[in-house]
Structure formats: C-alpha cells, structure tokens
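Peer 1: Fold the stuff below for me.
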Amino acid sequence: MIKIKTREEIEIMRESALIVSRTLGMLAKEVKPGVSTLYLDKLAEDFIRAEGAIPGFLGLYDFPNTLCMSPNSQVVHGIPNKEPLKEGDIISIDCGAKKNGFYGDHAYTFAVGEIKAETQKLLDITKESLYVGIREFKVGNRVGDVGFAIQNFTEKHGYGVVRELVGHGLGKEMHEDPEMPNYGRRGRGKKFVEGMVVAIEPMTNLGTHKIRQHNDGWTITTLDNKPSAHFEHDVAIVNGKPELLSTFKYINDALGIETNEEDEFRANS
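Peer 2: Got it, this is the predicted structure:
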C-alpha cells in the first residue's frame, strides 16, 4: 500500500535526505586513490551521527555497514573493505540516514582520479537518465512512465538497464510501495498522486543488463564484468510536480562542478 505523506512529513523527510546529501558531499573530497572504502564508511557513520541521525543501512536486513560501496563492475550493495581505491576506478556510494522517524536515501557514482572517456560517458548518461525519469514523476502519470523514460534514454546510448534492482517508495520504512523499475511501458503501473515520495535510482551497465549475486549475499556485479553506474534522488510530488528532497549540490561544490540540472525540481521553480 502506498503511504501518502503530508507537507509536514515531506519537510521532515527533506531533513533526512539533506543529511545524506551533506554526507556524500563530505565524502566527495575523500574519494581518491589509496583510500579504502572501509575508511570512507567510518567517516560517513561519524558524520551522520553528528548530524543527529542514525545510519539508515547499518543493520538493515542485517547489512553490516553504513554505506553500500560498489566499485567498477559492482552494481550495488557492495560491502566496504580495506582494499584501497585505485586511479581509474569508479565507486558508487549509496547512503541512508534516519532522523525523526523518516529515511533519506540516495547515491552517487564517483570517479577515482582520471577515468576512461567511455566510463565517464556512462556516468554522465546515467545521471542524466535520473532527471529524465524524475520529470515523469507527477500527478496523473504512472510507474511505467518513469521506467520507460529512463530505459528509452539509456538504451539509445547502448547501455544495459538492470532489471532485478529497482527504486522504491520511501518514508518511515526504507522500502515502501511502489517499486520503481528503471524500465517499463507508458501508462502501466500504479498512478502517481499528490504527496507520494519515492527514491528513483537508475542502475546502468556499460555492457549487458544481466547481473549476478555473490556468495556474501549482498554484492551484485555485472555478468560481463564491465562497469556499472548508479545515481539516486529522493523525490516528492508537491503541487502535482516532482520536487527534490535530496541534492547533489554538496558534491558539486566539493568537486567544482557547475550545473543547473536540479533547478527545475526545486520548490521555487
């Protein structure tokens, strides 16, 4: 059952989402060759707790850490470890936080030093597909409209759209209805209404869309071991339109990126 949020609840959720946004912004300055994902995980846990929140992933479904850290061919759910990042890697950092009873949850894929041009394009297209999907999250549209938009945009570039892993509703639970696939058919699925909040999160592979799960029960990699990218925002329907609760502003500031890609999804737009 879809749980509709009041304006007051949406503002509480915005606070949780922005804690995650600031966490990712802090980490953006720390992602570099020689740094371990376990070190980044500890930084994130300390930062989230200092913000008066609790890590949203730690212990959720028995996950052992604060961050899902998924380098290179790992799609999602990678477990932090002591292995240092290397020049040319990419790393998806998926982060959650819970404050005042509500979750924030979003993700960004970072370049570690200089990366290959084809890998950078994968990151760029996957992030752009996120906003392509968000535009369809509005009153009167349906789940399939978002999935179709993301899939159509991404597959035009020859990339594989992961089928088995999807976005989701968000609120007092990390995963609520509806599921939000990154593929689909227009006009299909549950209809969007005022007050819905979801996490939209394209997961795009440089090669095949097929994946496999590892024996640790968490780590997911591409079947052909080619790189995968993952970007995620928390979005509410306010006044019939999509409004971002999370932001990549802190990441952009840390990395010196100038962009207006989020402007159309702001409250005053």
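Peer 1: Could you use CA atoms for every contact and neighbour count after this?
Peer 2: Will do.
Peer 1: Can you tell me how far the spatially closest residue to Gly113 that is not a sequence neighbour is from Val112?
Peer 2: Of all residues not flanking Gly113 in the chain, Glu87 sits nearest, at 5.2 Å (C-alpha to C-alpha, 6 or more residues apart in numbering). Distance of Glu87 to Val112, given as C-alpha to C-alpha, to the nearest Å: 6 Å.
Peer 1: and what of Lys98?
Peer 2: 28 Å.
Peer 1: now Leu130
Peer 2: 21 Å.
Peer 1: of those two, who's got more company?
Peer 2: Using other C-alpha atoms under 10 Å, the more surrounded residue of Leu130 and Val112 is Leu130, with 24 against 21.
Peer 1: Mind listing the shared neighbours of Glu87 and Val112?
Peer 2: By C-alpha atoms under 8 Å, 6 or more residues apart in numbering, Glu87 and Val112 have these common neighbours: Lys32, Pro33.
Peer 1: SS state for Gly78?
Peer 2: Secondary structure assignment for Gly78 (DSSP: H, G, I helix; E, B strand; the rest coil): coil.
Peer 1: burial of it, as a residue count?
Peer 2: Count around Gly78 with other C-alpha under 10 Å applied: 25.
Peer 1: Check Glu83 too.
Peer 2: Neighbours around Glu83, by other C-alpha under 10 Å: 12.
Peer 1: Next SSE downstream of the longest helix along the chain?
Peer 2: If you go by DSSP state H, the chain has its longest helix at helix 7-28. Note on helix 7-28: by DSSP states H and E, the next helix or strand toward the C-terminus is helix 37-50.
Peer 1: one step back: tell me which other helices or strands the longest helix of the chain touches.
Peer 2: helix 37-50, strand 90-99, strand 102-111, helix 249-255 (3 or more C-alpha pairs under 8 Å, 6 or more residues apart in numbering; DSSP states H and E).
Peer 1: one more time with 6 Å
Peer 2: strand 102-111, helix 249-255 (3 or more C-alpha pairs under 6 Å, 6 or more residues apart in numbering; DSSP states H and E).
Peer 1: circling back: doesn't the residue nearest to Gly113 lie inside a strand?
Peer 2: No - counting by three-state DSSP, Glu87 is not found in a strand; it is coil.
Peer 1: how about it, what does it touch?
Peer 2: Pro33, Val112, Gly113 (C-alpha atoms under 6 Å, 6 or more residues apart in numbering).
Peer 1: Following up with a second sequence; could you model it the same way so I can compare the two?
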Amino acid sequence: MSLIKNRKQIEAMHRAAKILAACHQEIGKGIRPGVTTLEIDRFVEDYLSRHGATAEQKGYMGYPYATCTSVNDVICHGMPGKHPLKEGDLLTVDFVVNKDGWLADSAWSYGVGRIPPSTRRLMRTALLSLLAGIRQAKPGNRIGHISHAIQTTAENGGYSVVRQFIGHGIGQRIHEPPSVPHSGPVESGKILREGMVITIEPILTAGSSEFKLDRDGWTARTADGCLSAQYEHTVAILRNGPLVLTKQ
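Peer 2: Predicted coordinates for the structure are as follows:
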C-alpha cells in the first residue's frame, strides 16, 4: 500500500466520495423525531447499493452494520438500533463507501428536530475545528499543523478534543498510514506530501475527553455523560492545497 496516490487513484476515490456526500445529504432530509437509527442504517445500505457501491465497514473486524450511529453522549462507533430518536437529540452518522475498490470516509452530526443553543454551538465548533484542520492540509506542512489547528479551535470554544480516536490515511483499505491526531504540537507528525489522502475527523465533547466502552465492545461514550459531536472529511493533499473529496 502506497501513501501516495496518483491522479487516477484520487479520481477513483472521488467517485466513492461523491456517492457518500450525496447520501449524507439525503440522510439529513430524513432525520426527525421517531426515526430509528436502524432505519437510517438500512437507508444507507440501500442507497449505496442503488449507486453501485457498498458499505466498507460492514463486516470490518466483525462490525455488523453499514453505519455507526452515535447519539448524544456516544462519541463514536454507536450501533444502529430500534430506539426512536427524540426531539433535541444529537446524532452522528459515520460510514465508509467502497466504489470499485476505492474508499471514502465521512461522518456528520445532525440535530434532531429543535435542538438547544448549547448543542448548536457544540456542533458549530466541531465543524469549525474540522475546517481549521483542513486548511492546514497542504504539502510541506506537518500533520501537527492539522492537529494544532483543531485543538486550538476546539479549546478556544470551550470544548475538549477526544484524543484516543484519530484520523488516518485511506485508499483501498479503511485505515492506512499516516495517523492523523486531532491535538498536539505543530512540529509533530509526518510531513504532508502531494498525493496523500487522509481523513480528518475531530470529536469534540462539552465536558471531559475521557470515555468508556459499552459491553458490545464498540460503542464509546463520554465518561461524564456530556454531549459529543463529530465531523469528518476525506481530504486529498494536492500541490495547490487540500481537496475535500467528501464535500457536500
């Protein structure tokens, strides 16, 4: 596996990414109180099938679903279920699309119905943190430039960054080098090179960054029960700067 993708390989990943981004837009239209996360999961799997793609994470290390659906205090890897979403819930939907052997990965947070201003502010800061990191994803910078920009934006907003879950390289496998932490000093990490494709996926919490794992072995939730929000894009490092493949 090569850290560097050529133009045709990036174009192939972009095709997967466009399907993923369009699917997220459709998800957003259907989220409302009463909908279950299992219904969302089934919608995603059907949507991908109709567009000639598959959900890469289904079966990955035994994971049984097409999506991770994380509600309120769940940080990530929440399993879809039959419990209906409620007014004011905060939902993150994360999935990986495989189109002709090439992958794209994106997570997005959604408010369910009317959400309180505090939840909206957490979501906005999480998105701003992602965008701050993306701006630093250019050749010659270190991964630490991304990490530091995310951490600074989050902490200036009064939020914590979950350090244990990080971004990564991606291509024909979900997880490839390099690792992309969402906190740390500017001088840390590998130097970014043209042709790298990475995920940037900060998770912010309204309280402590500590987490606990449910008995299912997948669901990670905040230790203090505070809300969590996450946004993620797959980003190609090009000569003139970052190209967000999963842009909606």
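Peer 1: As JSON lines, the helices and strands packed on helix 7-28 of the first structure with distance to Val139 of the first structure would be great.
Peer 2: Shown next, in JSON lines, are those (distance: least, C-alpha to C-alpha, whole Å):
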{"stretch": "strand 102-111", "distance to Val139 of the first structure": "22"}
{"stretch": "helix 249-255", "distance to Val139 of the first structure": "26"}
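Peer 1: Dump the contacts of Glu87 of the first structure to TSV, plus distance to Gly147 of the first structure.
Peer 2: Converted to TSV, the contacts of Glu87 of the first structure look like this (distance: C-alpha to C-alpha, whole Å):
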residue	distance to Gly147 of the first structure
Pro33	35
Val112	29
Gly113	32
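Peer 1: And these, which is closest to Thr119 of the first structure?
Peer 2: Thr119 of the first structure lies nearest to Val112 out of the contacts of Glu87 of the first structure, by C-alpha to C-alpha, at 11.4 Å.
Peer 1: Verify the contact between the closest one and Lys32 for me.
Peer 2: Yes - taking contacts as C-alpha atoms under 6 Å, Val112 of the first structure lies within contact range of Lys32: 5.2 Å.
Peer 1: Measure the mean distance from the strand or helix carrying Asp145 of the first structure to the second structure post-superposition.
Peer 2: For Asp145 of the first structure, the host element (DSSP H and E) is helix 143-155. Taken over the aligned residues, the distance from helix 143-155 of the first structure to the second structure averages 0.7 Å (mean C-alpha distance after the TM-score superposition for the first structure).
Peer 1: Where do the strands of the stretch 101-250 of the first structure begin and end?
Peer 2: For the stretch 101-250 of the first structure, the strands defined by DSSP state E, counting those that start in this stretch occupy 102-111, 160-161, 167-169, 176-180, 197-200, 203-205, 211-213, 220-222, 228-230, 233-238, 241-244.
Peer 1: of those strands, which approaches Met1 of the first structure most closely?
Peer 2: strand 176-180 (5.9 Å).
Peer 1: Are there helices or strands packed against that closest one, and which ones?
Peer 2: Strand 176-180 of the first structure packs on strand 167-169, going by 3+ C-alpha pairs under 6 Å, 6+ apart.
Peer 1: how big is the offset of the strand it packs on relative to the second structure?
Peer 2: Looks like 0.6 Å for strand 167-169 of the first structure (mean C-alpha distance after the TM-score superposition for the first structure).
Peer 1: what stretch of the second structure does that strand fall on?
Peer 2: Aligned by TM-score structural alignment, strand 167-169 of the first structure falls on residues 167-169 of the second structure.
Peer 1: starting at the chain centroid, how far to the matching stretch?
Peer 2: Distance of stretch 167-169 of the second structure from its chain centroid, counting by C-alpha atoms, centre = their mean, to the nearest Å, is 10 Å.
Peer 1: now do stretch 240-248 of the second structure
Peer 2: 14 Å.
Peer 1: Tell me the buried residues in that stretch?
Peer 2: Buried positions in stretch 240-248 of the second structure, judged by neighbour count with 16 or more other C-alpha atoms under 10 Å: Gly241, Pro242, Leu243, Val244, Leu245, Thr246, Lys247.
Peer 1: what's next to it, contact-wise?
Peer 2: Against stretch 240-248 of the second structure from outside (C-alpha under 6 Å, 6+ apart): His14, Ala17, Ala21, Ala137, Lys138, His233, Thr234, Val235, Ala236.
Peer 1: How many residues are close by the second one?
Peer 2: So that's Ala17 of the second structure. Ala17 of the second structure, neighbours per other C-alpha under 10 Å, totals 29.
Peer 1: Kindly report the same for the third one.
Peer 2: Neighbour count for Ala21 of the second structure, taken as other C-alpha under 10 Å: 22.
Peer 1: any idea how far it lies from Pro185 of the second structure?
Peer 2: Going from Ala21 of the second structure to Pro185 of the second structure by C-alpha to C-alpha gives 31 Å.
Peer 1: so what's Cys95 of the first structure up against?
Peer 2: Residues counted as contacts of Cys95 of the first structure (C-alpha under 6 Å, 6+ apart) are Leu67, Asp105, His106.
Peer 1: any idea how far Lys42 of the first structure lies from Met69 of the first structure?
Peer 2: As judged by C-alpha to C-alpha, Lys42 of the first structure and Met69 of the first structure stand 12 Å apart.
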